[in-house]
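> Sequence unavailable; structure follows:
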C-alpha cells in the first residue's frame, strides 16, 4: 500500500513537471502571471531620485540664535504692585514675587528654500521669530548670514535674504491643482539632519485647524519632524506646492498627520512682505458663526453650509453693503463659503478696495450683495455689564433689561441673563450672556421674549464677550405648557 502511494505521488510529480515544461496551452497561460504582476506593481511606485537630484540644492538649513537676556518677571497675582508685595513678604507668605530672570542663549534649527538666484529664501515665521542671528547653510556647505525682510505670524510665513548670487532656484507650482491621493515629497532638516527626504500622499485639502483662521492647510502623511518647518513640499513634477509648517502629535514626533501652507497663499504673502515688509488683509466687518444642522433647520436650509452673520461692525464695509444679522453667506464671488472658517480665508486673500459680490441667504431667499473690501484693522471690542434684579422665564433663564450704561458699554440693547438652567443651559446659554433678539425680533423686555416663545422653537441671538452667536432652542411639550 505504501509503495503504491509512493508510485502515485511520483507519477503526479512527473506529470506536473511535464505540464509546466512542455510547450502548450497550459504552460502559456500559467508562466507569465507572477512576473507580469510584479512588473506592474513596480511601475506604479513613484521614483523620487530625479526630483531630489534636481531640487535638493535649493533647500537650505536655517540655524537661529537667541542671545542670553534678562527679563522682568511679573508678580504672582495680576495687579499686585511692589508695596502690596512687601506686605505679603513682611508676614512671611510663601508667594513668588516679581523680579529679573536671566534666560540663557537659545539655539534652534529649521528649513527653507531658495526662490530667487540673488538670495531670497522662504521659511516659517516661527523658525526665525525673535532670532538675534540667522545662519543659512546650503547643501555645498557654504554659510551666509540671513536678514529677515518680513514675517506674517497669522500665516506663519517669513522671507529671509542672504547676500549671494547664482543660487539654485526651486520651481513654484500651483497648490490649487493638487488632488487628494497625489504623491508628494518633503525635503528638510529634521533634527538638524540636512537634506532629509520623506514622501507620502496628500491626505486632505483646505484643512481648517482651530488655531489658524487664515490658512487652508494641505494635510499629508509625509513624515515631518522638528527641523522640517519651513521646508518645501513637492509634487511629482518637482514643483513646490506647499511649505511644511505643523504636525499633530501627542509625543512631539511624527504621527502620520502633517500640515503644509499652500504655496498659492504663501506667494501672495511673500509678495507683500518683500514690497512692504508687512501684510495688509481684506476686511468686511462681520462676526460669523458656524452653521450646525439644528441652525440650518431653523433658517430653512437643507444643509449646514455657509457662514452665519451674528453681528455687523459699525461703519464697516458690511454695514455699508447692507448685510444684516441672520444673513447666511454662501459665496464670495464664484468661491463657495462652505463653513465659517473658510470666509476669513477668502476675504483676507483680497486686497482693500477690491469689489466683490456676496451671495447671501436672507429670509429663505438667495440674494447678491455687492461689497467693497476694506482694510483689516483688528477685532472690535465690546463688553457687557452685571447687576441685580431678575425675572423668571419658561426657557430656564433669569433675565432683566440692560441699564442705559450697560447698553452703551455693550453697544447693544437686550436682556441680561442672570442665571441659566433647564432648556437654556442645555442649549448653551450662559450667565452673563445678552439676549439681543428672538426669531429676528429685538427684545427689550421679558414680554418681548415671551411673545416669541409660542412655537416649537425659538432662535436667540446672543452677545457674548463682544461677539455674537445664534442659539436655537427647541421646546418640549411640557415646557410649552
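Okay, I see it. No experiment lies behind these values; they were computed from the predicted model shown.

> drop to CA atoms for contacts and neighbour counts, all remaining ones
Will do.

> who touches residue 174 in this structure?
240-241, 263-264 (Cα atoms under 8 Å, 6 or more residues apart in numbering).

> What of residue 83?
If you count contacts by Cα under 8 Å, 6+ apart, then residue 83 has nothing around it.

> chain center to the strand or helix carrying it, what's the gap?
According to DSSP states H and E, residue 83 maps onto helix 82-90. The chain centroid and the centroid of helix 82-90 are separated by 45 Å under Cα atoms, centre = their mean, to the nearest Å.

> related to what we said a few turns ago, in strands, which of the contacts of residue 174 appear?
Judged by DSSP state E, strands contain the following of these: 240-241.

> From the contacts of residue 174, pick the one nearest residue 98.
residue 263 (44.7 Å; Cα to Cα).

> Test my guess that the closest one contacts residue 171.
No - using Cα atoms under 8 Å, residue 263 makes no contact with residue 171, being 11.1 Å away.

> With neighbour numbers in mind, choose between the two.
Neighbours were counted for residue 263 and for residue 171 using other Cα atoms under 10 Å; residue 263 has more, 23 against 16.

> Pull the contacting residues for the more buried one.
Residue 263 makes contact with 172-175, 240-243, according to Cα under 8 Å, 6+ apart.

> let's go with 10 Å and repeat that
Residue 263 makes contact with 172-176, 218, 232-233, 239-243, 269-270, according to Cα atoms under 10 Å, 6 or more residues apart in numbering.

> what about versus this one:
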C-alpha cells in the first residue's frame, strides 16, 4: 500500500529547497560603510587649457555656421578658445596632497579641485610622470579627509573592488566589481603592470581610487578598453604600490627616475623556445642591445633569453620593463639568461631611463655581391653603407627574394634584414654561406631579422633532403 504525501508538505519542501539554493546572498559584500568612510576624500578635478587660434587658408567662419564646417578647420581662421576636461582624484594627506592621472591635468593652464563640501580650490601641480600616467597636486587647505593606502601586492584575482569617481561629471558615483587580472601589460604602456577589473569605469573616472573591501586604496583607475568609447567590461588601474613610489619621488625631486637596460625584447613562442634550448616558452628574448647601454656593459647579448632579473622570474617579455623600471638607477642587478642552451648569470649595472629612450649606434660597412641561400629559400645582397647608417646596424644582409622553403614558413619577407642565424652574426653574404653549412638538419634554429625599425627573432627549420613539406 502506497502512502500519499500531502500536497502542502511537498509545497513546504520545495520552498525550503529554493531558499537553501539562493546564490550565497548572505556572503555578498555590503559597500555602504566603505563608501561613507571614504567618499569625502574623493575629489572632482576640472582643468582649463587655453588653445590658441589658427590662421587658415581662407576667411574666418561665423560661429553660427561653424558646426557645418567641422573637419575643415585648416581652411578657415579659428579663434582662441578654452578647452575643458574633467576627472577624479583622491586626497592622500591632510595638508592637501592629491593624486590623479597625468592625462587628467596634461597641458592644463588652470586646475580646479572640487571637494565634497562644495568648496572649489585652485590646485598647484607638484609634479607629473607621463610614463606611469600619474600627477601629484596640492591645494591650500588643512585638516582634510584622507584615504587609507593599502597594498596592491596583496590583490588576488576574483577579489571584490570598488571605485568612486565622477564619470561624465556625475560626482561621487560608486561602482563595484572584481579583480580580473594583475600585472597586465597594455600596448605602449611599458612601465605599468595594470590591475584589470570589471568595475564600470567611464570618462571622468580617471584618477579616482580603487578600494579593496577593507576600505584601502589599492589602485588608481586609469584606462578602459572600448570600441564604443564607454565601459565594455575591461578597466585598468595603476597599482598603488607603484603610485606611492612615484609620489615619493615627485615630492622629493619633482621627477621620477626609472631603471633602464637599453634592450629591445620580444616574447618567446613554442618554436623559438625549442630553438633556444628552453623546455617551454618563457622569458624575454633580447632582439637588440643598444650600444653603450647598461645591458651592453653588463654582458647581455642579442639572442639571450632573460629568465630572471633582480630575483624575479620573467614569464613574459612584457614583465621585464616593469621589473627593470623599479630598480634604482645606478645599482647593480643580477640577470639569469639562457645562452646557447645554458643558464648564465650576469651582474648588470642598471642605468636611468633617458627621455629619448636611448639612441642606437650608427656604423657603416663595405658592400659585397648578391648570393642565393638555397637551403633557406632566400636571395640576399649586402646592405649599402647608407642603409646601415639609416637603420643603425653594423651587420646584416638584405633579403631581396623569398622562395618556398624554411624562411618563408618562418615568416621572413622580402626587404627584411637577416642579422643573425643560429646565434651567429651574418656580417655579409659570404658569412651567411658559411653559416648555412653548419646548420643542423630537422631542428629549429633562431634567426634575427630587422623589419623597418623593429628587430625580431623567428624560428626556422631546415629539413633534411626529402623531408621538406610542400607549400602548394
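Noted; the coordinates are in hand. In this text the structure is predicted, and so the values were computed from the model without any measurement.

> Counting neighbours, which bits of stretch 468-476 of structure 1 end up buried?
For stretch 468-476 of structure 1, a neighbour-count test (16 or more other Cα atoms under 10 Å) marks 468-475 as buried.

> Let me know the closest of those to residue 105 of structure 1.
Proximity of the buried residues of stretch 468-476 of structure 1 to residue 105 of structure 1 was ranked by Cα to Cα; the top entry is residue 468 with 44.5 Å.

> where along the stretch 101-250 of structure 2 do the helices fall?
Counting by DSSP state H, counting those that start in this stretch, the stretch 101-250 of structure 2 has helices at residues 102-105, 240-253.

> Export those helices as a markdown table, with columns for distance to residue 232 of structure 2.
Listed next are the helices of the stretch 101-250 of structure 2 as a markdown table, based on distance: least, Cα to Cα, whole Å:
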| stretch | distance to residue 232 of structure 2 |
| --- | --- |
| helix 102-105 | 21 |
| helix 240-253 | 24 |
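
> which stretch among these comes nearest residue 430 of structure 2?
helix 240-253 (50.4 Å).

> and the helix holding residue 83 of structure 1, which stretch of structure 2?
Per TM-score structural alignment, helix 82-90 of structure 1 has no counterpart in structure 2.

> how much does the longest strand along structure 1 stray from structure 2?
Counting by DSSP E, the longest strand found in structure 1 is strand 196-209. For strand 196-209 of structure 1, the mean deviation from structure 2 after alignment is 0.6 Å (mean Cα distance after the TM-score superposition for structure 1).

> distance between that strand and the chain's centre?
Distance, stretch centre to chain centre, for strand 196-209 of structure 1: 14 Å (Cα atoms, centre = their mean).

> likewise stretch 361-376 of structure 1?
Counting by Cα atoms, centre = their mean, stretch 361-376 of structure 1 is centred 24 Å from the centre of its parent chain.

> Turn the buried residues of stretch 468-476 of structure 1 into CSV, columns for secondary structure.
Output for the buried residues of stretch 468-476 of structure 1, formatted as CSV (DSSP: H, G, I helix; E, B strand; the rest coil):
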residue, secondary structure
468, strand
469, strand
470, strand
471, strand
472, strand
473, strand
474, strand
475, coil
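
> ok, so of those, who is nearest residue 326 of structure 1?
residue 470 (8.3 Å).

> List the contacts of the counterpart of the closest one in structure 2.
Mapped onto structure 2 by TM-score structural alignment, residue 470 of structure 1 lines up with residue 457. Contacts for residue 457 of structure 2 (Cα under 10 Å, 6+ apart) come out as 265-268, 272, 285-288, 302-303, 410, 418-421, 445-450.

> Next: residue 202 of structure 2.
Shown in contact with residue 202 of structure 2 (Cα under 10 Å, 6+ apart): 87, 165-168, 221-224, 226, 229-232, 235.
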